[in-house]
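Chemist: sequence first, predicted model second:
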Amino acid sequence: MPLIHARRYSVLIPAVLIFLSGCSGSSNTPPEVEVQGTVTFDGEPLPQGSIVFDPVDGKGGSSAGGIENGLFVFNSQFGNKKVLISASRDTGKKDQYDEPITESYIPANYNTNTELTAEVKADGENKFEFVLKSK
């Protein structure tokens, strides 16, 4: 191999290795922990819905999960969170395409105008119970 090609590879190989080491392993996303809990609506487990944890201070990302039979489990960054819970149900009516029409039935004070909060801790159990009422 000519000397000029050897020098080119001697510079190129370390540069590629440095690039690849930066692409693997570490990331800039904050650590997350598992959160879990229950959601009841008028005394009954919420059959299906969604739950979102938004940072109260607006810094960091949101986390979300599904609710099935009143239970949820997902990962969230730690800190103080606003909690938004929503669910919809079939109205028994159909639209022009013969598809079921659904309605959101969780009051706004649990989602768009939420009053719910949670403190997600870096260590310890992050188990929450949300008791929702229609009135």
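Modeler: It's in. Predicted, not measured: the structure shown is a model, and the values here were computed from it.
Chemist: CA only for contacts and neighbour counts going forward, please
Modeler: OK.
Chemist: buried stuff in the top strand by length along the chain?
Modeler: When the chain is parsed with DSSP state E, its longest strand is strand 32-41. For strand 32-41, a neighbour-count test (16 or more other Cα atoms under 10 Å) marks 33, 34, 35, 36, 38, 39, 40 as buried.
Chemist: among the residues you listed, which pair sits farthest apart?
Modeler: Greatest spatial distance in the buried residues of strand 32-41: 33 and 40, 23.1 Å, computed using Cα to Cα.
Chemist: okay, now the one to match up with it:
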Amino acid sequence: MKIQFKVIGMLCSCAIFTLVACGKQNAFERTQVQGMVTFNGTPVDHGVITFIPAGKGASAGAKIESGKFSIPQESGPSPGEYRVEIDSSVPTGKQILDTDGETMVDEYTNGIPPRFNRETELKVTLKRGNNQHLFDLETE
């Protein structure tokens, strides 16, 4: 009997925690972001852009296709300061062994330098409403 009360108590605690956590996640105001990403003057064919908040706020990301990206307001980041990471997988021209240990597959690498993704130097301030940004990435 005591075990049943403990199990019921744990389930209630988990349910309350889930409701509180979900409520906080949806509490952020969100904004729309769209724009263009070029690398050395050429639109990034395929990739991913991610907006990571410098403080509190909702992060967001989108696919880049033919240089363009768009994040609708309902899934967009919150207004505020953001670090921006941009990645694009490109084939190296080599083949590597797949995880099955038997099949050869194309090898890919990130075609965007680390200073625009994992070690990003890109920062933006997003405002309420619609945000338009051009990320014109250049190598030195």
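Modeler: Okay, I see it. What you are looking at is a predicted structure, and each value in this text was computed from that prediction instead of being measured.
Chemist: turn the buried residues of strand 32-41 of structure 1 into JSON lines, columns for distance to residue 110 of structure 1.
Modeler: What follows is the buried residues of strand 32-41 of structure 1, written out as JSON lines (distance: Cα to Cα, whole Å):
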{"residue": "33", "distance to residue 110 of structure 1": "23"}
{"residue": "34", "distance to residue 110 of structure 1": "22"}
{"residue": "35", "distance to residue 110 of structure 1": "18"}
{"residue": "36", "distance to residue 110 of structure 1": "17"}
{"residue": "38", "distance to residue 110 of structure 1": "14"}
{"residue": "39", "distance to residue 110 of structure 1": "11"}
{"residue": "40", "distance to residue 110 of structure 1": "12"}
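Chemist: now do the strands in structure 2.
Modeler: Going by DSSP E, structure 2 shows strands at 32-39, 42-43, 46-53, 60-65, 68-71, 80-87, 89-97, 104-110, 123-126, 130-137.
Chemist: the shortest one vs structure 1, mean deviation?
Modeler: I take that to be strand 42-43 of structure 2. The superposed strand 42-43 of structure 2 is, by mean Cα distance after the TM-score superposition for structure 1, a mean 0.4 Å from where its aligned residues fall in structure 1.
Chemist: which residues of structure 1 does that strand align to?
Modeler: Matched against structure 1 by TM-score structural alignment, strand 42-43 of structure 2 falls on residues 44-45.
Chemist: next up, the contacts around the residue lying closest to residue 85 of structure 2 once chain neighbours are set aside.
Modeler: Sequence neighbours aside, residue 117 is the residue nearest to residue 85 of structure 2 in space, at 4.0 Å (criterion: Cα to Cα, 6 or more residues apart in numbering). Neighbouring residues of residue 117 of structure 2 by Cα atoms under 8 Å, 6 or more residues apart in numbering: 84, 85, 86, 87.
Chemist: gap between residue 30 of structure 2 and residue 10 of structure 2?
Modeler: Between residue 30 of structure 2 and residue 10 of structure 2 the distance is 33 Å, computed by Cα to Cα, to the nearest Å.
Chemist: which residue lines up with residue 32 of structure 2 in structure 1?
Modeler: Residue 32 of structure 2 maps onto residue 34 in structure 1, with residues paired by TM-score structural alignment.
Chemist: over to residue 126 of structure 2?
Modeler: Matched by TM-score structural alignment, residue 126 of structure 2 corresponds to residue 120 in structure 1.
Chemist: thinking again about what came up before, tilt between the longest strand of structure 1 and strand 48-55?
Modeler: Relative orientation of strand 32-41 of structure 1 and strand 48-55, computed by axes from the mean of the first three to the mean of the last three Cα atoms, to 10 degrees: 130 degrees.
Chemist: perfect, that will be all.
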